[in-house]
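Asks: following is a predicted model, sequence given first.
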Amino acid sequence: MPPPEQSLSLPRYLQENEISEEFRDLIVSIPTEKGWVANHFHQYQGFWHTTRQLQGLLACQKHFQAEDGDIYLVTTPKSGSTWLKAMMFALVHRVSFPDPKQHPLLTNNPHALVPFLEHEYIGKEFLDFTNFTFPRLFSTHLPLVSLPKSVNSSNCKLVYLCRNPKDTFVSLWHFTNKLRPENWGANSLEETFDKFCRGVSLYGPFWDHVLGYWKESLERSQRVFFLRYEEMKNEPKIHLRRLSEFLGCPFSLEEENNGVLDEILELCSFENLSNLEVNKIGMLPSGEKHEAFFRRGEVGDSMNFLTAEMLEKMDMITEQKFHGSGLKL
């Protein structure tokens, strides 16, 4: 934990200065553990959040008003959120931006075009989303149980993307170490692996997060589209087409013949996005550098970092958690 006199020099995502008395009363009454980047994790509604994120979550639950037709992109952290945001923005707004050479994604980071809903509410209560074009496109890491009530009561669509837990963990470990100030040092692989397996991670437990949306997708398939990162990587064109149909904006035969799907996939590819200048030198308002969101995005990368014992333990936990659900990652 940094000394108080240094806290204001930290990037915004690490500052915990403006906390109301009501919020202090809450966080002292709920489980708290040491965070991976920020000082603390707090367990709320069964899931772990940083102090700042929990503030945003509570304000979002209280004040956000969903509208019919909204689209919510839901992910566990480091499961392809940046890629999904880019693809969904390009898909939904393809009529407005038909020229891939003059597309907003070339000059804007995907997180700026599709904001994290709960992050927008950090330090705020009333937000004006009237400038959002229809359909409104939001993203969130919130578990199903923590979504604002207005989302659940509205006629909206949720697209859920998850990734196998081993690759998710390794990507999250790298990402959070990038966010730590250099003089703090990196988190050890072993320490963070233990926390992840215990469920103590950003918006974790990972398995509970995934299961919540998996079950919802089975019960309300017209509302929740459940997607695996590995499937999307393997057959992106098929799943992009399925997404368009789920959202009610299917590709026309003319678009198919003119290669519109291929143009979207090329525009939103890891190679293209990661090499754009905005994603090399830009920064989010909260202080995270855009380049931190682009590492490798490869399936099976965890094999390069986790020991055989770690891989076996993660597989065992996943099998136990998902037993009887019909879900495999």
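Replies: Looks like it came in fine.
Asks: all contacts plus neighbour counts: C-alpha atoms, from now on.
Replies: OK.
Asks: and the helices in the stretch 101-250 of the chain?
Replies: Using DSSP state H, counting those that start in this stretch, the helices of the stretch 101-250 of the chain run over 110-113, 117-120, 149-153, 165-179, 189-197, 206-219, 229-234, 236-246.
Asks: could these go into a markdown table alongside mean neighbour count?
Replies: A markdown table is the format used below for these (neighbours: other Cα atoms under 10 Å):
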| stretch | mean neighbour count |
| --- | --- |
| helix 110-113 | 18 |
| helix 117-120 | 21 |
| helix 149-153 | 16 |
| helix 165-179 | 20 |
| helix 189-197 | 16 |
| helix 206-219 | 19 |
| helix 229-234 | 16 |
| helix 236-246 | 16 |
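Asks: got another, please set it beside the one above:
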Amino acid sequence: MDTPQQQQDKISPQAKWWVDGQRIRYKGFWFKPEFITASEAIRAHYTPLPSDIILASFPKTGTTWLKAITSSILRHNSSTIHDDLGHLNPHEVVPFLEIELFGEKPSKDITNISSPRVFNSHLPLSFLPETVKTSGCRVIYITRHPADTFVSLWHLYNNRFGTEISIRQAFDEFCKGLVPAGPYFEHILEFWEARDRVMFVTYENLKANPEENVRKIAKFLGCKPIVEKIVKECSFEKLRNTIKERGEGIHWSGTKYEMFFRKGVVGDWKNHLTREMMKEFGSQHF
């Protein structure tokens, strides 16, 4: 028989904007059951190499941009790895550990990926093998203002599934942690506590100082940056236009690639959230 905590962990949250499947609480975080199964497979079978690069993030915090920048840096430092972003979406270049490599129906074989292997994950650090901390592999974590993260996530679900949940209700659920990979702050905290081994990048700083951040990321990866070229190649406008030129494409999650590019701005939450909501947000989390 399950313990009270195990029973609690199996309760499905009543979040009306999640219309793409059930979530369950596992180790304090909300995920689809298949992501939890995949995380167990990752911990059991993924052995990080010292040359591996893991791009970690909470959903809608700048994942696509970080993938693009990392891929561009590596491609300009070696002619044998990583495809041109002019022909592929960043999500096609950097695979997700929990879906494309260790999911129920993996589409890629990890043993066939050339070094340095680059992976992405929305999983908390505790869901990854302990050897991620000791193998010497490099982990980059991108984060973003929680209000902008929430607004971007809410728009994505509304556009993809046509949900009609009010921003007020969605906001309340976000504050309670009832979002994919949530709670948001706990997700960040796990990586922050390992910051002696994890490079932190913020969406806001990347937006304000792209050259400086590209240079820092390249140094962290042991690469020589071609800063101006990489910044131009990975600009929001360039990436979005490339997707439009290629026509409609579908991500493994079922999301159209074009939906990953909405505004790409800082402070859009001011157009959606009231002062009262932000005060409530602040009182709970800051």
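Replies: In hand now; what should we look at? Being a predicted model, the structure only gives us computed values, none of them experimental.
Asks: circling back to that earlier point, do you know which of the helices of the stretch 101-250 of the first structure lies nearest Phe47 of the first structure?
Replies: helix 206-219 (8.2 Å; Cα to Cα).
Asks: and that closest one with helix 165-179, angle?
Replies: Helix 206-219 of the first structure runs at 120 degrees relative to helix 165-179, counting by axes from the mean of the first three to the mean of the last three Cα atoms, to 10 degrees.
Asks: name the SS class of the aligned residue in the second structure for Ala86 of the first structure, please.
Replies: Mapped onto the second structure by TM-score structural alignment, Ala86 of the first structure lines up with Ala68. Following DSSP: H, G, I helix; E, B strand; the rest coil, the label given to Ala68 of the second structure is helix.
Asks: my guess is Ala68 of the second structure contacts Cys234, does it?
Replies: Yes. Using Cα atoms under 8 Å, Ala68 of the second structure is in contact with Cys234, at 6.0 Å.
Asks: ok so, going back, list the contacts of the match of Ala86 of the first structure.
Replies: By Cα atoms under 8 Å, 6 or more residues apart in numbering, Ala68 of the second structure lies in contact with Leu85, Pro90, Cys234.
Asks: so which of those comes closest to Trp252 of the second structure?
Replies: Pro90 (12.6 Å).
Asks: alignment lookup: that closest one to the first structure.
Replies: Under TM-score structural alignment, Pro90 of the second structure pairs with Pro110 in the first structure.
Asks: now that match. Nearest residue, chain neighbours left out?
Replies: With Cα to Cα, 6 or more residues apart in numbering as the criterion, Pro110 of the first structure has its nearest non-adjacent residue at 5.3 Å, and that residue is Ala86.
Asks: returning to that earlier point: among the helices of the stretch 101-250 of the first structure, which is nearest Tyr44 of the first structure?
Replies: helix 206-219 (13.0 Å).
Asks: which other helices and strands does that closest one contact?
Replies: strand 224-228, helix 308-322 (3 or more Cα pairs under 8 Å, 6 or more residues apart in numbering; DSSP states H and E).
Asks: pick the most deeply packed of those.
Replies: Comparing these by mean neighbour count (mean count of other Cα atoms under 10 Å), strand 224-228 comes out on top with a mean of 20.
Asks: residue range for it in the second structure?
Replies: With TM-score structural alignment as the criterion, strand 224-228 of the first structure aligns to 198-202.
Asks: next, the mean deviation of the matching stretch compared to the first structure.
Replies: Stretch 198-202 of the second structure, aligned to the first structure and superposed, deviates on average by 0.9 Å (mean Cα distance after the TM-score superposition for the first structure).
Asks: tell me the SS of Arg25 of the second structure?
Replies: Under three-state DSSP, Arg25 of the second structure comes out as strand.
Asks: residue contacts, the corresponding residue of the first structure for it?
Replies: Residue pairing (TM-score structural alignment): Arg25 of the second structure is matched to Gln43 of the first structure. Neighbour list for Gln43 of the first structure: Ile30, Pro31, Thr32, His49 [criterion: Cα under 8 Å, 6+ apart].
Asks: dump these to a markdown table, plus secondary structure.
Replies: Below are the contacts of Gln43 of the first structure laid out as a markdown table (three-state DSSP):
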| residue | secondary structure |
| --- | --- |
| Ile30 | coil |
| Pro31 | coil |
| Thr32 | strand |
| His49 | strand |
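Asks: weed out the non-buried ones from the residues you listed.
Replies: Thr32, His49 (16 or more other Cα atoms under 10 Å).
Asks: of the contacts of Gln43 of the first structure, which stay in contact in the second structure?
Replies: Contacts from the contacts of Gln43 of the first structure that recur in the second structure, judged by both residues aligned by TM-score structural alignment, their matches' Cα atoms under 8 Å, are Ile30, Pro31, Thr32, His49.
Asks: how close does the last one sit to Thr318 of the first structure?
Replies: Just to be clear, that refers to His49 of the first structure. 22 Å (Cα to Cα, to the nearest Å).
Asks: now do Arg24 of the first structure
Replies: When Arg24 of the first structure is compared with Thr318 of the first structure (using Cα to Cα), they lie 35 Å apart.
Asks: quick one: map Phe185 of the second structure onto the first structure.
Replies: Per TM-score structural alignment, Phe185 of the second structure is aligned with Trp207.
Asks: might one say that that match is in contact with Thr318?
Replies: Yes. Here Trp207 of the first structure lies in contact with Thr318, judged by Cα under 8 Å, at a distance of 7.2 Å.
Asks: contacting residues for Gly247 of the second structure?
Replies: Applying Cα under 8 Å, 6+ apart, no residues contact Gly247 of the second structure.
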